[in-house]
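K.L.:
The sequence and its predicted three-dimensional model are supplied below.
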Amino acid sequence: MPLRLATWNINSVRLRIGLVAKLVDEHAPDVLCLQETKCADDHFPLNDIRKLGYAHVAIHGQKGYHGVATFSRFPFVTTAKERWADKDDARHLATTFAAGPLEGVTLHNFYVPAGGDEPDPTINPKFAHKLQFVRELHQWSERIAETDARIMVGDLNIAPDPSDVWSHKQLLRVVSHTPVETEGLDAMRLAGRWVDAVRAHVPHPEKLYSWWSYRAADWEASDRGRRLDHVWASEDVAARSTGVEILKAARGWDRPSDHVPVIVTFG
């Protein structure tokens, strides 16, 4: 039985719950991971989510900032809401499937810090925090490198390859594509023996984006995107992936997020 797993930085789940419903109606993901939910747990629209057919819900939120959530048609157990980079921000949620096509697989849902505008950690605390977060992800990946049955999804806020941005040359000094970030993310991927499940189906150098800035007067015409949203898996799980979709059309929905959903199908 195939399983469709979607990841999406929703940029406020309460503001865009209608878009979540639209995604589910049109694309029917079996598992949906959201980031930047911006919602405390006691205000999360759980009834709306359950009406969409997700009986199994895990949330890790905070008021007005950050936040991750995982919904599934298959049962899972919540295994971790870890603390990262010396802050109590809601940026990670781990769940392990108890049944279904991914039974025994642990799914990690991450929202990595954006890092602010200035790519200098000595003058920009937000960028320093992001780099610390990536270093800790590297250490964590090393610890679990020998384990199977794992998936990592989310807004990692780094476009790692030249073909993941509209202009490699022009973005080398722009946060999300600086060498210290891209090299750090690539080192982390190698340390954890992660497979980029999206690029496994759409290899470089084909351009792929999942984010377009709100600042663009016409995002579609300029098409100055970046691939910030990722689905990675251990080799055994990645070998079961059968296809990928990046829903660019969602950027044009009414009052959209600046990110679009990324869907990977596992057989």
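P.N.:
Cool, the structure landed. What you are looking at is a predicted structure, and each value in this text was computed from that prediction instead of being measured.
K.L.:
hey, let's count contacts and neighbours off CA atoms from now on
P.N.:
Noted.
K.L.:
hey, where'd the strands end up in the stretch 1-150 of the chain?
P.N.:
Per DSSP state E, counting those that start in this stretch, the stretch 1-150 of the chain carries strands over the ranges 3-9, 31-35, 56-62, 65-72, 76-80, 92-97, 106-111, 150-155.
K.L.:
here's the one I want to compare it with:
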Amino acid sequence: MTFTLATWNINSVRLREDLVLHLLQTEAPDVLCLQECKSPLDKIPLEGFSALGYRYMVGRGQKSYNGVAILSKLPIREVAAYDYASLGHARHIAGQLDNGVTIHNFYVPAGGDKPDREVNEKFGQKLDYLTAMRDAFHAEAPETSILVGDLNIAPREDDVWNHKQLLKVVSHTPIEVEHLGETQDAGRWVDVTRADIPEGQLYSWWSYRSPDWDSADKGRRLDHIWATPDIAGAAHSSRILRSARGWEKPSDHAPVFATFDL
């Protein structure tokens, strides 16, 4: 079985329904994982997605904030939805395909502006969320699983446009990178994107604050696809659809893709 999976922080699925439809029509991934849906589940516009063959969805919704959903052409059933760190946020959903592969879709807290939990509660929540993820993976080692989502951390020096300038900027601080690394190690997760594209600058997010985002190219790789070691070797054809960042009224994130032969 071969299937292609994409992950995308859509920044409001209702506001950007047309962009999701365009992606589904032009790229046709078998599975699309969305973050920051900003909608209760019953308000997500499923009719258009279903008409394109995406008849299955699992997710967790929240009015105006957060929210994660998995749209699929393939049958998928919900197997988990954890509230890591007990924040009361809709930030995780897991679904299992008929071939036994479990897909975890995450939206890790962004962490606010100041990388100091003493003065910024949101930064503390981010670190606590990652710690809870780490502890969960230590307690029960994942198998035959894919983890995707907006993890809101660019871990490598070449995952940001300027490593030195961003060392004190939330999303690339050493403590965040350390927490993400511990979470990845706990589940023995393989970074599929970097396994496929091991060298060079690679970004999936460009700030709305930059009026000329494309030429300035001050990006960060915040969106990730990981897999457990038993299936990581089956992944290939990783890519980031940079052009989506330039679509009309876009999300500030671009979709990330990988194909699995299982």
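P.N.:
Cool, the structure landed. Nothing here was measured: the structure is a model prediction, and the numbers come from that model.
K.L.:
thinking again about what came up before, reformat the strands of the stretch 1-150 of the first structure as a markdown table; add mean neighbour count.
P.N.:
A markdown table is the format used below for these (neighbours: other Cα atoms under 10 Å):
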| stretch | mean neighbour count |
| --- | --- |
| strand 3-9 | 24 |
| strand 31-35 | 26 |
| strand 56-62 | 22 |
| strand 65-72 | 25 |
| strand 76-80 | 16 |
| strand 92-97 | 22 |
| strand 106-111 | 24 |
| strand 150-155 | 24 |
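K.L.:
Out of the ones you listed, the one nearest Val262 of the first structure is which?
P.N.:
strand 3-9 (5.4 Å; Cα to Cα).
K.L.:
on that earlier part again, and Ala217 of the first structure, which of the strands of the stretch 1-150 of the first structure is closest to it?
P.N.:
With Cα to Cα as the yardstick, what comes closest out of the strands of the stretch 1-150 of the first structure is strand 3-9 (21.1 Å).
K.L.:
And that closest one against the second structure, how far off on average?
P.N.:
Compared with the second structure after fitting, strand 3-9 of the first structure has a mean deviation of 0.3 Å; criterion: mean Cα distance after the TM-score superposition for the first structure.
K.L.:
helices or strands up against that strand?
P.N.:
strand 31-35, strand 150-155, strand 229-233, strand 262-266 (3 or more Cα pairs under 8 Å, 6 or more residues apart in numbering; DSSP states H and E).
K.L.:
Now distance to Ala94 of the first structure too, for those, in a markdown table please.
P.N.:
Formatted as a markdown table, those follow (distance: least, Cα to Cα, whole Å):
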| stretch | distance to Ala94 of the first structure |
| --- | --- |
| strand 31-35 | 11 |
| strand 150-155 | 9 |
| strand 229-233 | 14 |
| strand 262-266 | 18 |
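K.L.:
So which of those is nearest Thr242 of the first structure?
P.N.:
strand 262-266 (5.6 Å).
K.L.:
before we move on, back to that, among the helices and strands packed on strand 3-9 of the first structure, which is nearest Glu118 of the first structure?
P.N.:
For these, proximity to Glu118 of the first structure was assessed by Cα to Cα; strand 150-155 is nearest, at 19.5 Å.
K.L.:
Where in the second structure does that closest one fall?
P.N.:
The aligned range for strand 150-155 of the first structure in the second structure is 145-150, by TM-score structural alignment.
K.L.:
What lies in contact with the matching stretch?
P.N.:
7-9, 33-35, 101-108, 222-228, 231 (Cα atoms under 8 Å, 6 or more residues apart in numbering).
K.L.:
Contacts only, for the nearest residue to Leu87 of the second structure once chain neighbours are set aside.
P.N.:
Leaving aside its sequence neighbours, Leu87 of the second structure sits nearest to Gln125 (Cα to Cα, 6 or more residues apart in numbering; 7.7 Å). Residues in contact with Gln125 of the second structure, defined by Cα under 8 Å, 6+ apart, are 85, 87, 109, 111.
K.L.:
if we can go back for a sec, closest one to Ala249 of the first structure among the strands of the stretch 1-150 of the first structure?
P.N.:
strand 3-9 (13.4 Å).
K.L.:
residues in the second structure aligned with the closest one?
P.N.:
So strand 3-9 of the first structure sits over residues 3-9 in the second structure, by TM-score structural alignment.
K.L.:
Now do the same for Leu107 of the first structure: its match in the second structure.
P.N.:
That one, Leu107 of the first structure, aligns with Ile103 by TM-score structural alignment.
K.L.:
does that match really touch Gln96, like I thought?
P.N.:
Yes. Taking contacts as Cα atoms under 8 Å, Ile103 of the second structure lies within contact range of Gln96: 6.1 Å.
K.L.:
list residues touching both of these two?
P.N.:
What both Ile103 of the second structure and Gln96 touch, as defined by Cα under 8 Å, 6+ apart, is an empty set.
K.L.:
Now check the first structure for the residue matching Trp226 of the second structure.
P.N.:
In the first structure, Trp226 of the second structure lands on Trp232 (TM-score structural alignment).
K.L.:
Near that match, how many other residues are there?
P.N.:
24 (other Cα atoms under 10 Å).
K.L.:
can you check Arg143 of the first structure too?
P.N.:
Neighbour tally, Arg143 of the first structure, other Cα under 10 Å: 12.
K.L.:
Contacts only, for it.
P.N.:
Here Arg143 of the first structure is in contact with Gly192 (Cα under 8 Å, 6+ apart).
K.L.:
In the second structure, point out the residues matching the helix or strand harbouring Val180 of the first structure.
P.N.:
Val180 of the first structure belongs to helix 179-191 when assigned by DSSP states H and E. Aligned by TM-score structural alignment, helix 179-191 of the first structure falls on residues 174-186 of the second structure.
K.L.:
same deal with stretch 116-130 of the first structure?
P.N.:
By TM-score structural alignment, stretch 116-130 of the first structure lines up with residues 112-126 in the second structure.
K.L.:
can you tell me the distance between the two ends of that stretch?
P.N.:
9 Å (Cα to Cα, to the nearest Å).
K.L.:
ok, and for it, which residues are buried?
P.N.:
Neighbour-count burial for stretch 112-126 of the second structure, counted by 16 or more other Cα atoms under 10 Å, picks out 112, 115, 122-126.
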